[in-house]
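[1] What would the 3D arrangement of this be:
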Amino acid sequence: MKKVWLLIALFTGVKQLANAQNIDTIVKHAALSFMSGGPRVGLSVGIIKKGEIYRYHFGSSGTNQNSAPTDQTIYEIGSLTKTFSGRLLAQAVIENRVSLTDDIRKYLKGDYQNLEYHHKPITLKNLANWTSCLPDNLPEKPTLKAVPPDSQLFEARRFHDGYTRQQFFNDLHSIKLTAEPGSHLAHSNTAAQLMGFILEDIYGMSYEELLRRYVTGPLKMPGTFVTVPASKRALLSRGYNAKGMIMPEIPKDAGSAGVLKSSIADMVRYLGDQLSETNKAVKLTHQPTWGSPETLAIGLNWFTKTNFDGQREISGSGGTFGYSCYMAGYPAKGFGIVILTNENDNQASDAINDLAKTIYNEIYFTAAQRAELGFGFSRSINLLLKALNQNGFENAVKAAADLKHSDASFKLVEDDVNLFGYHLLNKGEKAKALEIFKLNVSLYPNSYNTYDSLAETYESLGDKVSAIQNYQRVLELNPDSHNATEHLKKLTGK
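    Now for the predicted structure:
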């Protein structure tokens, strides 16, 4: 596909705000930067700001080189499907059909003694908040035909298209939990699929029928499908990988874990419903059931956290063989953004997340504010930065301890400190970054990732001895670290 088509941009939508032209400029600039930053194909962006709707399209839907996406172009939305499933579970709770604390075996036919760990069972809540400890997919190790690498996803799709509900439940018997449900967060399509099957049995309706009754019907979302009908197939974009190859569609057995396809017009309506939170079931899906809202929590398949500017943020994302998507909302601001693209690679998910943040930041903050060193980081990071600018970065450990002692709300989260260190590193402030990574090691001495970041910084400074020592510490904490292994080979020649 010629790159010229990646630079086509169409702007549509209702734009009545005084700053509509400013939003157009921000989105166009950010989106064109995104489109030129990798093997992109097509992109649709939907924004809601105080009830006003903005929709934008770039590139190609992939049907042919001249077919730019439109409001009705259909994309696969992958794991964003899980938020729809969470909405249905919340509805069942509202109707007193289930309780989130119910043992899932209450709704299963047959004996599933294996679905507990040390007598603690998996609950419905665990299925919806990514803490079930179930494997990511069933079967865990499918037997696929030996095919070339570029054909493996096509073979996987053929296999899963024929993988039946009965086979799923047969394989469910073979699962052995290795941790207590609720103990940690881990993506699991198996959990989401199982939740869909349970809801179908409770209501005596198919997943698609449940969606029409409770979500897509009431919200008037005519372009959202489990299976795209023949009359709408021309609207379905083509999904691509990083090499520009057309990818297979999502397998049928993805079900309530990732089967949905939708348009930007429909997803903006869905986004608006999330922002208003007037529906009791919608509001329930946003209430944290695991984690801390200050840093990262999850409700019923919606992630929530406090953004760096103090705003409550809800978000979800998805990726399939050839598509990536992201949705984020800030209910108190009445602002939300949804991004759909028909390309997927190792960087696509992070890239559209960054695109959404860029648009949000440029709409709500001035260039001068965005240029500040601590912009985009938490209040605690900015308090630390102020102290270090006054007293020197070499005193980071003491400064953090003093702030914690004097301010009960001061809290440094591992990931935030790590990101701040890399932020400094990317600005060429290697010595300052080193002190931040040292601080993170002192705060989180049992985290292999803190040592990994410290080792990389020593390596960039030319201190091979310290780099080797820290990479070795990484392997002590995480023997499977590929990054540490490869860097040690390079540094030691062994």
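[2] From now on I want contacts and neighbour counts done on CA atoms only, so please keep to that.
    OK.
[3] List the buried residues in the strand or helix carrying residue 359.
    Taking DSSP states H and E as the definition, residue 359 sits inside helix 348-364. Buried positions in helix 348-364, judged by neighbour count with 16 or more other C-alpha atoms under 10 Å: 348, 349, 351, 352, 353, 355, 356, 357, 359, 360, 361, 362.
[4] Same list (those) but as a markdown table, adding distance to residue 303.
    Shown next, in a markdown table, are the buried residues of helix 348-364 (distance: C-alpha to C-alpha, whole Å):
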| residue | distance to residue 303 |
| --- | --- |
| 348 | 19 |
| 349 | 15 |
| 351 | 18 |
| 352 | 16 |
| 353 | 13 |
| 355 | 18 |
| 356 | 15 |
| 357 | 15 |
| 359 | 20 |
| 360 | 18 |
| 361 | 20 |
| 362 | 23 |
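[5] Another for comparison:
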Amino acid sequence: MRKIVLLVSFFILSFVGFSQQDNIPKEVKEYIQSRIDNQINASIVVGFINGDNVTYYSFGKTAIENGKEVDENTVFEIGSISKTFTTTLLALKVNSGEINLNDPVSKYLPKTVNIPTRNEQEITLKHLATHTSALPRMPSNFSPSDPLNPFADYTKEQLYSFLSNHTLTRDIGSLYEYSNLGMGLLGHVLELQSGKSYEELVIEHIANPLQMNDTRLAFTPAMKNRLAKGHSGLTETSNWDITTLGGAGGIRSTASDMVKYLQANLDSDIIDSKLHNAMALAHQSSFKSEEQKTEMALAWHIENGKFLMHNGATGGYSAMSAIDKGNKKGVVVLTNTNENVDAIAIKLMVPSYPLKPIKPSIAKLIIKEIETNGIERALALYRSTKSSNPNAYNFDENQLNTLGYQLIEQNKNDIALEIFKLNVAEFPEASNPYDSLAELYLKMGEQDLAIQNYKKSLELNPANTNAKDVLKSLNVTIEDVTVSKEMLQSYTGKYQLAPTFFITVTTNNGRLFLQATGQPKFEIFPSNYNKFYLKVVEARVEFNTNNKGKVDSMTLYQNGQIMPGKRVE
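    Below you'll find the predicted structure:
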């Protein structure tokens, strides 16, 4: 689910006086149109608030084939923006005295559920609300019968089973790690505490007071009539029905409803005091990590100390929302394609932000060739086009990777396999193509080939927890690497990778740290005696010795680039 909420009686009167001047720049409109024209998105709807002015802009259709023109009343899935609804409900209950942010999660679950602990510390509601619970992104027993609607059959019994049998791998509250599981669990806790469903809570405390009649988990007949069909690439795909973990991403809404929510966040005078106070609590900074360059309110991500932001995505939709309370600006961007639209929202909030010219995905060309002339001709077309006209299309690794999964959803595993093989051949230093290839091999019963590729993926990105977990499930031993303090000390120093770009390596209490010019310091972890990786980004470093055995250089591997650096201090 990737990759907002609230309000009341003064609401209608407040909105009558808002002007309708067009505040969306021509550059943004042309950018949106180019995304639609190049079939990156099927449609995009924007709601932009600038002080007292509200502007909507819509382009595209509810479906690539035979769709209707979209507008601010078209219904989309908003994915993980739902998380801010969840924490607003939490804040309401905290302010009413019904619950406490520091309450342990176990207080609200059946006694038969054993919530994992670590070092005698328990997971609290605040940990769930700030993604610091140490719970993984998704439960390991998540195995949907329908991958096109993956959350529909995940039950609370499965949730309880996972929690009771899971072992935490790091200290609670120590790091930010995005967790759909954790936020879904928080929504479930609110259900148990109140005796009402998550949807009933959303409607009672947020949607009805704000007259957000098109904001629901389950479609009303009116919403169904105005639904934009979700798309994965060029293919129409299923809606996601998220029930047990609904608090993580189950809400559907419209741009007009979401604008109501954003306006309430920006102007406390248009809502009642209970909701205002809950919003204020949800906006407060609740976790900050200089190491991870992350600051969290309750579900909201705080950027540059001023913007509150959250995006979302499901199988066929993407969304982005942000507010700047100081300048009374807000934006929501909705699309019925699983292609990120964050840049549009950022541009409207930060006018200096550059929009990159749109290149059509090479996958669009390849899928047409597959359908017309078969996979072999399509592979040849990919290679010839990349060689002769490399700037005409987007050739990054995600294009083939997305195409491969699209083919899997169509039960074309043999063709998807060739696409994943091509991706590995084209991006031999990238971890994710090997991970995807391994996943498909495992799905096809080729366990040895799956293990081989998972190992390669892990070698290129030792922070790939998915590869580690799958290998362990296949009884493949993954040995932890330890490096002596003396050897760590030999790596310390300053390395020059460019005329004005240096990396400084230091040690502290048997741990190795890396700091690049103008950036925070990050810990790096060993995958071999001279090879280390970062957990905060997909990057790795290797220390090199001269013929006398002295460390004289390092190599940084990141984003497909190989950057050597000489030791200068």
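[6] on that earlier part again, next secondary structure after the helix holding residue 359 of the first structure?
    Note on helix 348-364 of the first structure: by DSSP H and E, the next helix or strand toward the C-terminus is helix 367-371.
[7] The very next helix or strand once past that next one - contacts with which helices or strands?
    Counting by DSSP H and E, the element after helix 367-371 of the first structure in chain order, helix or strand, is helix 379-391. Applying 3 or more C-alpha pairs under 8 Å, 6 or more residues apart in numbering; DSSP states H and E, one finds that helix 379-391 of the first structure makes contact with helix 396-406, helix 414-426.
[8] ok, residues contacting the last one?
    Meaning helix 414-426 of the first structure. With C-alpha atoms under 8 Å, 6 or more residues apart in numbering as the test, helix 414-426 of the first structure has contacts from 377-378, 381, 430, 432-434, 436-437, 440, 443-444, 450, 453, 457.
[9] Where in the second structure does it fall?
    Using TM-score structural alignment, none of the residues of the second structure align to helix 414-426 of the first structure.
[10] Does anything pack onto the helix holding residue 359 of the first structure? Which helices or strands?
    For helix 348-364 of the first structure, the helices and strands in contact under the criterion 3+ C-alpha pairs under 8 Å, 6+ apart are helix 20-35, strand 312-319, strand 324-330, strand 335-341.
[11] That helix vs strand 312-319, what angle?
    Helix 348-364 of the first structure and strand 312-319 are oriented at 150 degrees to each other (axes from the mean of the first three to the mean of the last three C-alpha atoms, to 10 degrees).
[12] How about residues contacting helix 348-364 of the first structure?
    23, 26-27, 30-31, 34, 317-319, 324-326, 328, 337-339, 370.
[13] The strand or helix carrying residue 197 of the first structure: which residues count as buried?
    Using DSSP H and E, residue 197 of the first structure falls within helix 189-203. Buried residues in helix 189-203 of the first structure, counting neighbours by 16+ other C-alpha under 10 Å, are found at 189, 190, 191, 192, 193, 194, 195, 196, 197, 198, 199, 200.
[14] which part of the second structure lines up with it?
    Mapped onto the second structure using TM-score structural alignment, helix 189-203 of the first structure spans residues 180-194.
[15] so how far does the matching stretch sit from its counterpart in the first structure?
    Mean deviation of stretch 180-194 of the second structure relative to the first structure after superposition (mean C-alpha distance after the TM-score superposition for the first structure): 1.2 Å.
[16] Contacts made by that stretch with the rest, please.
    Taking contacts as C-alpha under 8 Å, 6+ apart, the residues outside stretch 180-194 of the second structure that touch it are 1, 83, 86, 89-90, 105, 108-109, 125, 128-129, 131, 133, 135-139, 197-198, 201, 244-249.
[17] same check, this time on stretch 304-318 of the first structure
    With C-alpha under 8 Å, 6+ apart as the criterion, stretch 304-318 of the first structure contacts 77-81, 83, 258, 286, 288, 292-298, 301-303, 324-333, 349, 376-379.
[18] Which of the three states applies to residue 97 of the first structure?
    For residue 97 of the first structure, the secondary structure call by DSSP: H, G, I helix; E, B strand; the rest coil comes out as coil.
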